[in-house]
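In: next input, structure requested:
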Amino acid sequence: MITVVTATYNRASTIPRLYRSLCTQSSLDFEWVVVDDGSVDDTPKLLNEISEASPFPIRVIQQENGGKHVALNAGAQNALTPWILIVDSDDALVSSAVETVISGIRGQGASDVVGWCYRKAFFDMRVVGARVDEDNCPEYMSPTEAGHLFKGDLAYVFKTELLLRHKFPVFGEEKFVPELYIWNKIGDEGRICIHGNTVIYLCDYLEDGYSNNFSSNLRKNPIGFLTFYWSQIAREKSFFYKIKYSIRSVQCCIYVLLKRFS
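Out: Here you go, the predicted model:
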């Protein structure tokens, strides 16, 4: 029914935790596609060992280091199911995650549903972002709207065909494009069901992760960020966010020029 896609780079220390969470799923009706983005630690060896003993199908895709966005493109291309759940290699799933997703998909009769949105929590089960009362949570929202409402990272399940249609763009040697850029494009194709009080995903923010190194990533990947910010200026309804992303766009342009003339 679904493919769990994981892009990984030098995460031999955390992949076993993710693997254990997949092994303890109440439903094993899924496959796991892992894209190793040129790891130089023990990740390839570990993935080979895991794939030989797994109770569910695993396929490991090896590629040269190109960034998470390139790895996610490869993951989508190798998925054999109609739905994809992206899980980072330093994170995990609650034991009911796959069953919850499959139940939601089977119970939804609307043909225009292109994705599902669930909550993330830290490993101590504190919800990431803001808690929202059920009565104040719309049934459908765009990824941008959901981000503003919940004020934190969210777990998405998308149609495989749409992740293939809307691939992450690649800009030279840059290695990052904000995921929301693609999530919004998928949201433009149909409705995304919101489960604002259902946690399926457990996460951690490591010191060398993208979230904790925003400024550095912005300087290293200005075109990728500029592409996202420019699209958000037209998408946002709030004047505050339009100004915020306009300023960020100018910042990205400066970094682009500095890289070209350095």
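In: drop to CA atoms for contacts and neighbour counts, all remaining ones
Out: Fine.
In: show me what stretch 85-94 is in contact with.
Out: 2-8, 11, 14-15, 17-19, 21-22, 25, 155-158, 199-204, 206 (Cα atoms under 8 Å, 6 or more residues apart in numbering).
In: equivalent analysis for stretch 198-218, please.
Out: Here stretch 198-218 has contacts from 90-94, 96-97, 100, 118-123, 125, 127, 155, 176, 225, 252, using Cα under 8 Å, 6+ apart.
In: quick revisit: weed out the non-buried ones from the contacts of stretch 85-94.
Out: 2-8, 11, 14-15, 17-19, 21-22, 25, 155-158, 199-203 (16 or more other Cα atoms under 10 Å).
In: among the residues you listed, which lie within helices?
Out: Counting by DSSP state H, the buried ones among the contacts of stretch 85-94 place 15, 17-19, 21-22 in helices.
In: next, the structure of the following sequence, for comparison with the previous one:
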Amino acid sequence: MSDLKSETLAIITPVYNRSVEIKKLYSSLNKQVNKKFEWIVVDDGSSDNLDDLLTSWGENSKYKIILLRQKNQGKMVAYRSAVNYLYKHNIKWSIVVDSDDWLLPEATSEMLETIRQLENANYIGAVYPKVSKLTNMGDWTQKMQPSVNIIDLKYRYHINESAILIQTLQLKWGFDHIIFSNEKFMSEEILYNCLMTQGKFKVCKEKFYFAEYKKGGITNSIFKTWLRNPKNTIALLLSRYNALGSLPYKFRVIGRIKTIINLNAFCIKLNLNIRNVTPNKMLSIMCYLPALFLMKRRFK
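Out: Coordinates of the predicted model:
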């Protein structure tokens, strides 16, 4: 195996008032067999004792712990701040691990081995299973192509979540091409849909990432979050509709119908003119009634 520097891999954790939950992740990082990585924690305007915790942890750590601070602007802005740090310090690869998730001891070893394999390959990153009670693992590598776009996982293979290892240069390019509003929530899916033009991800089978989705997180209140962030929600659904164009006909049609129903329902709830928003007026007309039903059920 080639000798990979510690600057090769970073684990990024955006965090907002999660000083209790993040302790399990920290414990799992301490148990990593290979400690050639940096842990970059982005404090998104927390009001708990996160600073004190990270300072004490960093004093005797066998890997570098970096704390970046910003006012509360949401996870995607925090992610962008981390990527700017990676780019500036020439850290070439990273993975986002949320504050309520944790890794098996072999995680960084597996990722560094994957990075070695991808050094001269035509991939922008790699995807691994993300194990949780909410995630449908599907046939992870059994029926999947060896390379995928992120949108393939959900709409072609019925896999809702994955762990994503990705090149810094690709992330920097993606963030430079995203339009940010002043809203605090933006889905990472927008970033990955944007990166479709840059290349695909290698499919890996190793299971080392475990997610718990604690109460108070975005995942457990996603539709309330949508309503508080209408510009970025519409941007997400339009991005999804366009990205689905890359899928085979059957998956493209089903995926776009579901997306239009979601978009219609969202517009109805907020009294927005669907015709001014939809990318397909005819399909929006056809899907109006199921969207009305979805709106009443989802946005109570």
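In: looking at the ones in helices among the buried ones among the contacts of stretch 85-94 of structure 1, which one is closest to Ala53 of structure 1?
Out: Nearest to Ala53 of structure 1, judged by Cα to Cα, of these is Tyr19 at 11.1 Å.
In: structure 2: which residue goes with the closest one?
Out: Correspondence of Tyr19 of structure 1 to structure 2, assessed by TM-score structural alignment: Tyr26.
In: ok, now how distant is its match from Gln70 of structure 2?
Out: Going from Tyr26 of structure 2 to Gln70 of structure 2 by Cα to Cα, to the nearest Å gives 21 Å.
In: again, but for Ala82 of structure 2
Out: Noted for Ala82 of structure 2: a distance of 11 Å to Gln70 of structure 2, by Cα to Cα.
In: which neighbours do these two share?
Out: Val42.
In: compare those two and say which is more crowded by neighbours.
Out: Taking neighbours as other Cα atoms under 10 Å, Ala82 of structure 2 and Gln70 compare with Ala82 leading, 25 against 14.
In: I'd guessed that one sits against Val42; true?
Out: Yes. Ala82 of structure 2 lies in contact with Val42 (Cα atoms under 8 Å); the separation is 6.8 Å.
In: overlap in contacts, the two.
Out: Going by Cα under 8 Å, 6+ apart, residues that sit against Ala82 of structure 2 and also against Val42 are 12, 68.
In: okay, the ones in helices among the buried ones among the contacts of stretch 85-94 of structure 1 in CSV with distance to Pro44 of structure 1 next?
Out: Shown next, in CSV, are those (distance: Cα to Cα, whole Å):
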residue, distance to Pro44 of structure 1
Ile15, 11
Arg17, 16
Leu18, 15
Tyr19, 14
Ser21, 19
Leu22, 18
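In: out of the residues you listed, which is nearest to Asn184 of structure 1?
Out: For those, the nearest to Asn184 of structure 1 is Leu18 (26.8 Å; Cα to Cα).
In: and the longest helix for structure 1?
Out: The helix that spans the most residues within structure 1, counting by DSSP H, is helix 239-261.
In: distance of the equivalent of Tyr9 of structure 1 over in structure 2 relative to Arg228 of structure 2?
Out: In structure 2, the residue paired with Tyr9 of structure 1 is Tyr16, using TM-score structural alignment. In this view, Tyr16 of structure 2 and Arg228 of structure 2 are 18 Å apart by Cα to Cα.
In: who has more neighbours out of those two?
Out: For Tyr16 of structure 2 and Arg228, the more surrounded residue by other Cα under 10 Å is Tyr16, and the numbers stand at 20 against 14.
In: check contacts around the residue most central in space within structure 2.
Out: In structure 2, the centroid-proximal residue (Cα atoms, centre = their mean) is Glu188; its distance is 4.5 Å. Neighbouring residues of Glu188 of structure 2 by Cα under 8 Å, 6+ apart: Met76.
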